[in-house]
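[1] have a look at this fold, sequence not included:
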């Protein structure tokens, strides 16, 4: 599918960005009393799922997940009592806002993996699996020009909403101006892009979850029913290696195997995750 760049699209742009999408049967759209009901109805129509009106997620039955609009924006919310809290893309507040003001600069693991300690050249980084855009936001805050791909319409809606809200912040807006969101499959785009499509290509595919006893982050608990596993990660890595200029970086759980394909030349490990690095040529000095 050909993709058109959307700087910070509204969630209702999903209808044309993801033609033919079929929503999971357990997903609905709803609002709080302070949410935007008009936007909620448009989103439900675009996704082809029910709009439940104004509800309290803890009291909803018959649907496992809600795209829920309230005064804080759009969130993905598990229904029922005792469910995990809402998950949303947030850039001006929370962890992302704190990291922007007080983060570790190029000493952060993702920045080291991309190579920002080795070059002062402004890099174009393609985030092929954008998710909620947190790593892309860190890199944009350090001066990288970011292109973000997201192929899940549900996650895309959350990210588009977070970008639009973040642009209202004087501190955050200049950083988000370096982030461009694209809908659809990054694999298809990369296979047609040709050489030097981006200086660095960054991958963070959903890791297959096979240990039922393992504890995973709240975001992954909520996302997995609508996103599933990225079983085509080997194809994505192959496509990225074919068109990246300097390197491909893959984020993995710390103890997970590398993606099937060539072995990474080096790794940078953190407490819970690591970055597998596939260098293609030296970064510009």
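    Thanks, I have the structure now. Being a predicted model, the structure only gives us computed values, none of them experimental.
[2] can we go C-alpha only for contacts and neighbour counts from here?
    OK.
[3] which residue, other than its chain neighbours, is closest to residue 285?
    residue 119 (5.1 Å; C-alpha to C-alpha, 6 or more residues apart in numbering).
[4] below is an additional structure, to be compared with the one above:
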């Protein structure tokens, strides 16, 4: 997906591009605190389709926190800033993107997933060892792959440097921890305070982490591509990970057994050492960089 508008900074959100708000049933106190923490405007109670000040909201509703496009975000011309199509406030907007582990796609996957036979689990090596592995998900995003791995017994450390995504992920983990069916899995997931994954990995002793998992945002330029709602919002918020080479280098230094990199199926590998092997799915693949054999038990 191509978007003429620049992505938000990774270290601090752009106050002209995002604000905090809530629906009538959203948590007003949490909204005020998050706005203060991130240095963003708190718009109070809003109807997202009528918001024209910013294209994106950190929106608290009756479920929790999500990233919500606004009327401006849907109808503004990215290149010129002129409104086009329907005016703001007309028509339904897509719902918020949130970190959801209890219901929806992740809830179904939790109940009906393929266990250690899932592609991400095989990439990490869970079909080869019964030993509990420590995994660092250095590009955690909405935490979906980390949740799968934690559900299979891994202790997962999550790193996410984008402040908006980090806030949404923290909210999703907190809500899931209150659910009896998810609590044990969430207890194996630790979200590190926001910061650079590269710096965090470089601060670890060599070989101190069993597996490092990376899913850096790949520069995708196909204007005609139809992408999922989550990916469209992520490209708006995060942009491309132009430092993937340094991230892979830091991951290889910190990992004990292997580094796993998720890529679009036809994308080139990250520049640097060639992966030893690949596992391919329908739309994505996993590049494997083994460092030593996994423990048998």
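    Nice, I can see it. Keep in mind it's a predicted model, so treat the numbers as computed, not measured.
[5] quick one on the thing from earlier: give me the neighbour count for the residue nearest to residue 285 of structure 1.
    Summarising burial for residue 119 of structure 1: neighbours were counted as other C-alpha atoms under 10 Å, giving 13.
[6] tell me the counterpart of it in structure 2.
    In the superposition onto structure 2, residue 119 of structure 1 corresponds to residue 129 when matched by TM-score structural alignment.
[7] got it, and residue 68 of structure 1?
    Using TM-score structural alignment, the equivalent of residue 68 of structure 1 in structure 2 is residue 59.
[8] mean shift of the helix or strand encompassing that match relative to structure 1?
    Counting by DSSP states H and E, the element that carries residue 59 of structure 2 is strand 56-60. Plainly put, strand 56-60 of structure 2 ends up 0.4 Å away from its match in structure 1 on average once the two are laid over each other (mean C-alpha distance after the TM-score superposition for structure 1).
[9] contacts made by that strand with the rest, please.
    With C-alpha atoms under 8 Å, 6 or more residues apart in numbering as the test, strand 56-60 of structure 2 has contacts from 17-23, 26-27, 31, 48, 65-70, 73, 96, 164.
[10] which parts of the next helix or strand after that strand are buried?
    Secondary structure here is assigned by DSSP H and E; on that basis, the next helix or strand after strand 56-60 of structure 2 toward the C-terminus is strand 65-69. Within strand 65-69 of structure 2, the residues that qualify as buried are 65, 66, 67, 68, 69, counting by 16 or more other C-alpha atoms under 10 Å.
[11] in structure 1, what range does the longest strand anywhere in structure 2 match?
    Secondary structure of structure 2 per DSSP state E: the longest strand is strand 255-264. When strand 255-264 of structure 2 is aligned against structure 1 using TM-score structural alignment, it corresponds to residues 244-253.
[12] go ahead and confirm the match of residue 119 of structure 1 touches residue 154.
    No - between residue 129 of structure 2 and residue 154 there is no contact, the gap being 11.5 Å when judged by C-alpha atoms under 8 Å.
[13] do a quick rundown of the strands in the stretch 101-250 of structure 2.
    Listed in chain order, the strands of the stretch 101-250 of structure 2 (DSSP state E, counting those that start in this stretch) span 134-137, 155-158, 189-191, 209-214.
[14] possible to save those as TSV with mean neighbour count?
    Compiled in TSV, these are given as follows (neighbours: other C-alpha atoms under 10 Å):
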stretch	mean neighbour count
strand 134-137	24
strand 155-158	24
strand 189-191	19
strand 209-214	25
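[15] related to what we said a few turns ago, now the buried residues of strand 65-69 of structure 2 in TSV, with distance to residue 189 of structure 2?
    Shown next, in TSV, are the buried residues of strand 65-69 of structure 2 (distance: C-alpha to C-alpha, whole Å):
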residue	distance to residue 189 of structure 2
65	19
66	20
67	22
68	25
69	28
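[16] tell me the one of these nearest residue 284 of structure 2?
    residue 67 (24.4 Å; C-alpha to C-alpha).
[17] list the contacts for the residue most central in space within structure 2?
    Among the residues of structure 2, the smallest C-alpha distance to the mean C-alpha position (C-alpha atoms, centre = their mean) belongs to residue 141, namely 1.1 Å. The neighbours of residue 141 of structure 2, taking C-alpha under 8 Å, 6+ apart as the test, are 160, 165, 166, 169.
[18] equivalent analysis for residue 195 of structure 1, please.
    Taking C-alpha under 8 Å, 6+ apart, we find residue 195 of structure 1 in contact with 242, 243, 244, 245.
[19] that one matches what in structure 2?
    Aligned against structure 2 - with TM-score structural alignment as the criterion - residue 195 of structure 1 pairs with residue 206.
[20] how much space separates residue 188 of structure 2 from residue 270 of structure 2?
    Spatial separation of residue 188 of structure 2 from residue 270 of structure 2 under the definition C-alpha to C-alpha, to the nearest Å is 29 Å.
[21] hang on, the earlier thing: state the distance from the residue nearest to residue 285 of structure 1 to residue 276 of structure 1.
    For residue 119 of structure 1, the distance to residue 276 of structure 1 - C-alpha to C-alpha - is 19 Å.
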